[in-house]
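Q: this one's structure only:
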């Protein structure tokens, strides 16, 4: 492999490696490993070469003190031992880097898996009920993400706002409510959030290709989700003027440029 050759160049070159040898080694190693890993590995090899250099100097000094006559056989054995040590060191360095690389990749994979699991499970962490979808005689209680928390054939919580008229495909506790149109569920969750934001009370809500709110005998036609918050923000003041009356309040066309509303009193009144 290229990075094998790169390490070999540093370990087997005559004398201490120069800058050219070091850069050549790094280029080959970078084809496989990261820059941080390459720098660590090269530093380890250079440090080893520096120690070998010091050791060789000490050995030479000792040999000169003992005898001035060269021993050819000992020199060959020493050279062979040095090459063997360098090869062994190269193999160890390669193995260490490979293992470190595998551990880093494994840690990254585990972190990504944990992140994915956290994201996928986050919508199940909140068991606070924000609304109830009534369909086919069944009450389905959902959290702020539309996940089903509880189901019943009877109304369990009288303080939870109920929404009627939603076409439900399937219901499974712990999973997001499956509606015929996914955008409808998102709009319902937005409406529930806004009602809670402005701390308003309603008897019930019906979805009829738009939202209709019911409160104290008044049927409030809000229309679709567009401009819903603006209408809701002004609805309190309008209802205070209609206190004690019953009828239909049409706010479907109510917006910043058209602040007119239509209220029709029930005939029985």
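A: Perfect, I can see it now. Here the structure is a predicted model, which means the values were calculated and not measured.
Q: CA only for contacts and neighbour counts going forward, please
A: Noted.
Q: assign residue 193 to helix, strand or coil.
A: When classified by DSSP: H, G, I helix; E, B strand; the rest coil, residue 193 comes out as helix.
Q: measure it to residue 228 for me?
A: From residue 193 across to residue 228, the span is 11 Å (C-alpha to C-alpha, to the nearest Å).
Q: please say which of those two ends up with more neighbours.
A: Neighbours were counted for residue 193 and for residue 228 using other C-alpha atoms under 10 Å; residue 228 has more, 19 against 15.
Q: comparison target below:
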């Protein structure tokens, strides 16, 4: 009888402990699916370049790659040598500054709300993916390893302004508790003293590396972006999705459906 009395509290407690664990797991599952839903609503489908895959903020619209034009030889002129392809000007390059971005693999544009002194309006924001892939492919290893510095120097020279990379910090995305493996980036900010279209802008610079491969993700946006914009929150989700492609074989940038 004593044994039964001693064991009975344990028997009574066991169902309670099991219910508490079950409830905790239900909450964890609900939080996970809420996170997945928030991320899916914040991001477009998967995009792939020769170097990385990622999902960009849903507000952005991808700019078209430059087309290569050539005059095709007619059947009657089949013996004539075919003309060399003539590349057109890359429409993805910035048109708001005399800036040529090296290793450009993808570019996007979005209209974002901006708070000016006397009015609320919209201004463009831009997202660029740059890579040293072509330098590595051409076996220019020394230049490839200096790619990040080259990008920063291009930006600083364009605006005739010092860019202090010593202020850059190491960050991980997701920053807090997340449900994906954290991705490491070197992160810095550059603020041109010269306004763009009458509005002060800032460059958010993100570097991620894998071996000798370097990818710079460049977010260019107005400084006084309206508080209602979710672009920066979306960008955090986007950086979580960055993955280097395993194969270095060339493949054209593409878009696919959300997942």
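A: Sure, I can see it. The model shown is predicted, which means the values in this text are computed figures rather than measured ones.
Q: superposed, what's their TM-score?
A: The TM-score (TM-score structural alignment, normalised by the length of structure 2) is 0.26; 110 aligned residues with a C-alpha RMSD of 5.9 Å.
Q: any idea how far residue 169 of structure 1 lies from residue 61 of structure 1?
A: Counting by C-alpha to C-alpha, the gap from residue 169 of structure 1 to residue 61 of structure 1 is 89 Å.
Q: correction: residue 211 of structure 1
A: As judged by C-alpha to C-alpha, residue 211 of structure 1 and residue 61 of structure 1 stand 96 Å apart.
Q: and if you look at residue 12 of structure 1?
A: In terms of C-alpha to C-alpha, residue 12 of structure 1 sits 23 Å off from residue 61 of structure 1.
Q: these two - which one has more neighbours?
A: residue 12 (16 against 11).
Q: neighbours of residue 212 of structure 1, how many?
A: 22.
Q: same thing with residue 210 of structure 2?
A: Around residue 210 of structure 2 there are 9 residues (other C-alpha under 10 Å).
Q: to what extent is the closest residue to it other than its chain neighbours buried, counted in neighbours?
A: In this structure, residue 210 of structure 2 finds its nearest non-sequential neighbour in residue 244, 7.3 Å apart by C-alpha to C-alpha, 6 or more residues apart in numbering. By the criterion of other C-alpha under 10 Å, residue 244 of structure 2 has 19 neighbours.
Q: test my guess that residue 244 of structure 2 contacts residue 214.
A: No. Counting by C-alpha atoms under 8 Å, residue 214 is not a contact partner of residue 244 of structure 2; they are 9.8 Å apart.
Q: any idea how far residue 12 of structure 1 is from residue 228 of structure 1?
A: 76 Å.
Q: next secondary structure after the helix or strand where residue 29 of structure 2 lies?
A: Using DSSP states H and E, the element containing residue 29 of structure 2 is helix 2-42. Remark: after helix 2-42 of structure 2, the chain's next helix or strand is strand 43-48, criterion DSSP H and E.
Q: got the angle for the next helix or strand after that following strand vs helix 2-42?
A: Using DSSP H and E, the helix or strand that directly follows strand 43-48 of structure 2 along the chain is strand 52-57. Angle of strand 52-57 of structure 2 versus helix 2-42, following axes from the mean of the first three to the mean of the last three C-alpha atoms, to 10 degrees, is 80 degrees.
Q: show me what the helix or strand following strand 52-57 of structure 2 is packed up against.
A: Going down the chain from strand 52-57 of structure 2, the next helix or strand is strand 61-62, by DSSP H and E. Packing partners of strand 61-62 of structure 2 (3 or more C-alpha pairs under 8 Å, 6 or more residues apart in numbering; DSSP states H and E): strand 104-115.
Q: and the angle from the strand it packs on to strand 43-48?
A: Going by the same axes, to 10 degrees, strand 104-115 of structure 2 makes 160 degrees with strand 43-48.
Q: ranges for the strands of the stretch 151-269 of structure 1?
A: Shown for the stretch 151-269 of structure 1, the strands assigned by DSSP state E, counting those that start in this stretch span residues 162-164, 168-170, 178-179, 204-207, 211-215, 218-223, 247-250, 262-265.
Q: can I get those strands in CSV with distance to residue 113 of structure 1?
A: Output for these, formatted as CSV (distance: least, C-alpha to C-alpha, whole Å):
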stretch, distance to residue 113 of structure 1
strand 162-164, 37
strand 168-170, 29
strand 178-179, 26
strand 204-207, 39
strand 211-215, 40
strand 218-223, 43
strand 247-250, 50
strand 262-265, 55
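Q: give me the number of residues near residue 13 of structure 2?
A: When neighbours are defined as other C-alpha under 10 Å, residue 13 of structure 2 has 10 of them.
Q: distance of it relative to residue 7 of structure 2?
A: For residue 13 of structure 2, the distance to residue 7 of structure 2 - C-alpha to C-alpha - is 10 Å.
Q: how about residue 48 of structure 2?
A: 61 Å.
Q: residue 222 of structure 2 now?
A: 68 Å.
Q: do residue 137 of structure 2 as well
A: According to C-alpha to C-alpha, residue 137 of structure 2 and residue 7 of structure 2 sit 72 Å apart.
Q: who has more neighbours out of these two?
A: residue 137 (13 against 10).
Q: name all residues that make contact with that one.
A: Going by C-alpha atoms under 8 Å, 6 or more residues apart in numbering, residue 137 of structure 2 touches no other residue.
Q: one more: residue 197 of structure 1?
A: By C-alpha under 8 Å, 6+ apart, the contact set of residue 197 of structure 1 is empty.
Q: do that again at 10 Å, thanks
A: By C-alpha atoms under 10 Å, 6 or more residues apart in numbering, residue 197 of structure 1 lies in contact with 191, 229, 233.
Q: could you find the closest non-adjacent residue to residue 221 of structure 2?
A: Nearest one to residue 221 of structure 2, counting by C-alpha to C-alpha, 6+ apart, is residue 125 at 4.5 Å.
Q: residue ranges of the strands in the stretch 101-250 of structure 2, please?
A: 104-115, 120-131, 169-173, 183-190, 201-210, 213-222, 243-244.
Q: what sits up against the following helix or strand past the shortest one?
A: Think strand 243-244 of structure 2. Counting by DSSP H and E, the next helix or strand C-terminal to strand 243-244 of structure 2 is strand 254-255. Strand 254-255 of structure 2 is touched from outside by 44-50, 53, 55, 62, 106, with contacts defined as C-alpha under 10 Å, 6+ apart.
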